[in-house]
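In: using only what follows, build the 3D model:
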Amino acid sequence: MPRAEHPITRKEISPNALKVLYRLNSAGYEAYLVGGCVRDIMLGQHPKDFDVVTDATPEQVQEQFRNCRLIGRRFRLAHIVFGREIIEVATFRGHHDSNENAADLGKQTEHGQLTRDNVFGTIDEDAQRRDFTINAMYYSVADYTVIDFAHGVQAIQRREIELIGDPETRYREDPVRMLRAVRFAAKLDMHITPRTGAPIPQLAGLLSNIPAARLFEEYLKLFLAGKAVKTFELLNHYRLFPLLFPCLDGVLNNPQGREMQLIEQVLINTDNRINNDMRVTPAFLLAAFLWYPLEERYQRLLTESGLQPHDAFNIAMSDALIEQTKRLMIPKRFSIAMREIWQLQWRLPRRFGRRAQTLFSHPRFRAAYDFMLLRAEIEGGEAHEVAQWWTDYQEASNEGRKKMANVGSRKPRRKRGPRRSNKVNNGDA
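Out: A predicted model of the protein is given here:
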């Protein structure tokens, strides 16, 4: 597609990405923008990340840039660092074959999953190795053309998410492609074609072979892009959500249950915040997803073990996190925040006396208060009473807060009996 037939201009491209393209071209290498950045500009959107593909090997790319570092074992990549912006440069991927070099650089499991994929090839082979047709468009800064290998423009016009190649084979090569199909469909307001979507429910179990750290990165992309509600609907439709959150598998078929109501409401709130440029934390969403499984575990410990409530709650929190991190490797900075949000659900009802100001000054108070508001909408009762009290407390003056905190802290005085004399009579032994 020559320049006159597509909307991509250099004004839409990061200056740092242009530097990478120009330098690789001037060194005699082919270099193209590829994937999401090309797709987004074709859709009339403004991409945030720019990926480059080239016929230069990672080592040859590193020779051209002092600010380059090589990363990855499964996929060897070059990251060129410009302050806070990183331009990712990949070498054209080739086909796996039986020769000794390819056998060493590309390896598969018995399920067909690629564990190493450092077989290099041509741009034509690289296009065939791309996942979806909308991601197989290449932009050249040398002549300003776009090469559309897999009819990506037609897929954009039809609003279709379509895999390149045999869907079952491509999903087995990398099961995360099932999550990517859902993410792109939700993010771009497209639909997954029947051919691409049909194998997903049967192959969803392959996600259990994916490292938990990689699945956590996918969780962030799925739920923190402003399309969490639609994403959840698609994950549930294709039976992918239980592979990310096994503890919630039993509640997905009960839309009226409190678990589903909490999930849906927290997803709506998350989308609203992101789409209004407000801050969100992954910990809040995770805390909401796991709250009722945690509470169920807590009640079971109270009944079966005879533990004190405080001890049972701490053990239930640890159990919930341990089970979830088997599937999503939650970084410590988020798991600590989740614990604090949960602990404050326990402490917020105990709000009188000096405790009120102590809780109000807690760094995680606002997140815990927002969480209590969510619970109040669903549970009513005590949760509603506590949430309303803290709402009033925040709106009150300093003097008003002191009065509110003191109302429940005064204990009635015990009536004392007559004092006994401590004097000892002379006749007493």
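In: from here on, just use CA atoms for contacts and neighbour counts.
Out: Noted.
In: in the longest helix seen in the chain, which residues are buried?
Out: Counting by DSSP state H, the longest helix found in the chain is helix 282-305. Of all the residues in helix 282-305, those buried under the rule 16 or more other C-alpha atoms under 10 Å are 282-295, 297-298, 301-302.
In: just checking, which helix or strand succeeds that helix along the chain?
Out: helix 309-325 (DSSP states H and E).
In: and the following helix or strand past that following helix, how far out from the chain's middle?
Out: Using DSSP H and E, the helix or strand that follows helix 309-325 towards the C-terminus is helix 332-347. Taking the mean of its C-alpha atoms, helix 332-347 sits 18 Å from the chain's own mean (C-alpha atoms, centre = their mean, to the nearest Å).
In: could you do stretch 373-380 as well?
Out: On C-alpha atoms, centre = their mean, the centre of stretch 373-380 falls 24 Å from the chain's centre.
In: give the buried residues for that stretch.
Out: Applying a neighbour-count criterion of 16+ other C-alpha under 10 Å, one finds L373, L374, R375, A376, I378 buried in stretch 373-380.
In: let's compare: structure for the following, please.
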Amino acid sequence: MIKKFINRVLGKKSKTRLLRIPVNQHKLTREQILPCALKVTDTLQQAGYSAFVVGGAVRDLLIGKTPKDFDVATNATPEQVRDLFRRSRIIGRRFRLVHVMCGNDTIEVSTFRASAATEEDDTKQITDDTGRIVRDNVFGDQESDAERRDFTVNALYYDPSTEEILDYRGGVADINNKILRIIGDPATRYREDPVRMMRAARFAAKLDFHIDETTRAPIAELAELLGNVPPSRMFDEMLKLLLSGHALRAVHQLRAEGLHHGILPMLDTILEQEHGKRFINAALHNTDLRLQAGKSVSPAFLFASLLWHELQINYQKRLSRGELAIPAFNEAMEDTLNQQRNRLAVPRRLDGMMKEVWSLQARFEQRSGSRPYRLLTHPRFRAGYDFLLLRAESGEIATELAEWWTTFHVTDEETRASMLLTEPVSTNKPKRRRRTKKPAIAVTHE
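Out: Below is the predicted model:
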């Protein structure tokens, strides 16, 4: 109470030193900002509010990358922002934000947050027993908002009207030195939001930055706090990591920081096995190449790849108990997805495609008669074929099978007919047991 009184009367001493960096030093111009983000900042400023492009967009532009999103920070409240934009909506419970839409673009607008709840606002900032903030709509000024950002490289504010960068925490210097440094006491910040530990691994991989030693130190000890994060939020963060274009390095960064346990089952064991490691590395490497080439990646295909070996483990356990192959495989798929959902809430809308990709693998081994032709017409043929190529690349199956399908699906009908095998190729999976036909029973009517 005494400390709060002194801070209120004398003013709390600032921990920041604001640097105003002009455009002739940082070279980031207004023309590099997404037009929708310019519209949002211009409208807010014309209405008398402060408004800045903030965070990752500024960071990425400074290092020569194309930002995925442009976020805006302002001193206007969510209600005031919504009143200025016809196509806007307030979202969020933990943090109330505004989404402003311009055509196909959406700009996320946040109100400056306070660095700590005041005595009057204690009811608005709620934490759980571990210190994780579960609700926080305490608004503050720009300096306190910078204190609340996670890493120094994300605490940068770009003013499109003056083309200045406002740097409160030395983020520009850390960018130049390729250092990822958390703002404030690392242990406290990780307790407030354990996902920050995953973000450290993701940013280090994406930006090719070195994690500051003080920032890294508490991670291994506090990794178990990720178990307190809602599975839906864990899925969102994991998806960002996997679709960052640097997933292979990011996954290995997770392991290096001791954060992999329990997030994805395959990360706990598969990366310790040479065979599984090759498959996962191939899947993540191909994902990165597609994203870096501007191609799309299906989250369902990606998670089907990551959970493939967990599925195989579940399947083999059922076979060892004497279950029939097809029912065992179907039950193993359900088990794998349900086990994963307890930790990472993979949406059920992805289940259908994942199961189809998995189930198609056995059908690729059938290269006789009309079955290959029927498989070509399957809606998921291309996804299943790409999955087959991953298995061949990792050494899980013979490359001859993948090469056969590579030729078969693009060649002419005459060549296809000549490629068909006279007898089905044996499969690694037990075939469905044929029922012995019982002799017909004569029925007489008396």
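In: returning to what we had before: is it possible to get TSV of the buried residues of stretch 373-380 of structure 1 that adds distance to A198 of structure 1?
Out: TSV is the format used below for the buried residues of stretch 373-380 of structure 1 (distance: C-alpha to C-alpha, whole Å):
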residue	distance to A198 of structure 1
L373	39
L374	36
R375	37
A376	39
I378	35
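In: which SSE is the nearest residue to I21 of structure 2 once chain neighbours are set aside in?
Out: Residue nearest to I21 of structure 2 in three dimensions, not counting chain neighbours: I165, with 5.1 Å by C-alpha to C-alpha, 6 or more residues apart in numbering. I165 of structure 2 belongs to strand 164-167 when assigned by DSSP H and E.
In: corresponding residues in structure 1 for the very next helix or strand once past that strand?
Out: Note on strand 164-167 of structure 2: by DSSP H and E, the next helix or strand toward the C-terminus is helix 171-177. Residues 152-158 of structure 1 are matched to helix 171-177 of structure 2 when aligned by TM-score structural alignment.
In: what angle sits between the longest helix of structure 1 and helix 309-325?
Out: Counting by axes from the mean of the first three to the mean of the last three C-alpha atoms, to 10 degrees, helix 282-305 of structure 1 lies at 120 degrees to helix 309-325.
In: helix 282-305 of structure 1 to helix 332-347, inter-axis angle?
Out: Using the same axes, to 10 degrees: helix 282-305 of structure 1 against helix 332-347 is 60 degrees.
In: what ranges do the strands span in structure 2?
Out: In structure 2, the segments counted as strands under DSSP state E are 19-21, 51-54, 71-74, 88-91, 97-102, 105-111, 125-127, 133-136, 156-159, 164-167, 179-180, 210-211.
In: any idea which of those strands gets closest to V81 of structure 2?
Out: Each of the strands of structure 2 has some distance to V81 of structure 2 by C-alpha to C-alpha; the shortest is strand 97-102, at 7.1 Å.
In: who touches that closest one?
Out: The contact list for strand 97-102 of structure 2, computed with C-alpha atoms under 8 Å, 6 or more residues apart in numbering, reads 36, 40, 78, 81-82, 85, 87-91, 106-111.
In: make it 10 Å
Out: For strand 97-102 of structure 2, the external contacting residues (C-alpha atoms under 10 Å, 6 or more residues apart in numbering) are 35-37, 39-40, 71-73, 77-82, 84-92, 105-111, 137.
In: in ChimeraX, select just the buried ones from those residues.
Out: Remark: buried members of the contacts of strand 97-102 of structure 2, expressed as a ChimeraX selection using 16+ other C-alpha under 10 Å:
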select :36,37,40,71,72,73,77,78,81,82,85,88,89,90,106,107,108,109,110,111,137
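In: ok, K402 of structure 1 - contacts?
Out: Here K402 of structure 1 is in contact with F352, G353, R354, A356, Q357, Y393, A396 (C-alpha under 10 Å, 6+ apart).
In: so what's the first one closest to, chain neighbours aside?
Out: Across the structure, with C-alpha to C-alpha, 6+ apart as the measure, the residue nearest F352 of structure 1 apart from its sequence neighbours is A405 (4.5 Å).
In: please pull up the equivalent of A204 of structure 2 in structure 1.
Out: Using TM-score structural alignment, A204 of structure 2 pairs with A185 in structure 1.
In: how many other residues sit next to that match?
Out: 21 (other C-alpha atoms under 10 Å).
In: ok, Q157 of structure 1 next?
Out: 10.
In: quick one: residues contacting it.
Out: L43, M190.
In: before we move on, the earlier item: contacts only, for the equivalent of the residue nearest to F352 of structure 1 over in structure 2.
Out: Applying TM-score structural alignment, one finds that A405 of structure 1 aligns to L420 in structure 2. Counting by C-alpha under 10 Å, 6+ apart, L420 of structure 2 touches Q366, R367, S368, G369, S370, R371, P372, W404, F408.
In: and if you look at Q60 of structure 1?
Out: Counting by C-alpha under 10 Å, 6+ apart, Q60 of structure 1 makes contact with L24, A27, Y29, A78, T91.
In: now it: how far from L24 of structure 1?
Out: 10 Å (C-alpha to C-alpha, to the nearest Å).
In: likewise for D49 of structure 1?
Out: D49 of structure 1 is 19 Å from L24 of structure 1, where distance means C-alpha to C-alpha.
In: who has more neighbours, these two?
Out: It is L24, of D49 of structure 1 and L24, that has more neighbours when counted by other C-alpha under 10 Å, with 21 against 15.
In: aligned to the more buried one, what sits in structure 2?
Out: Using TM-score structural alignment as the criterion, the counterpart of L24 of structure 1 in structure 2 is L44.
In: same question, L207 of structure 1
Out: Match for L207 of structure 1 (TM-score structural alignment): L226.
In: that match contacts I263, doesn't it?
Out: Yes - under the criterion of C-alpha atoms under 10 Å, L226 of structure 2 makes contact with I263 at 8.5 Å.
In: overlap in contacts of the two?
Out: By C-alpha under 10 Å, 6+ apart, the residues touching both L226 of structure 2 and I263 are M234, R343.
In: more crowded one of these two?
Out: Legend: neighbour count by other C-alpha under 10 Å for L226 of structure 2 and I263, higher for L226 (23 against 20).
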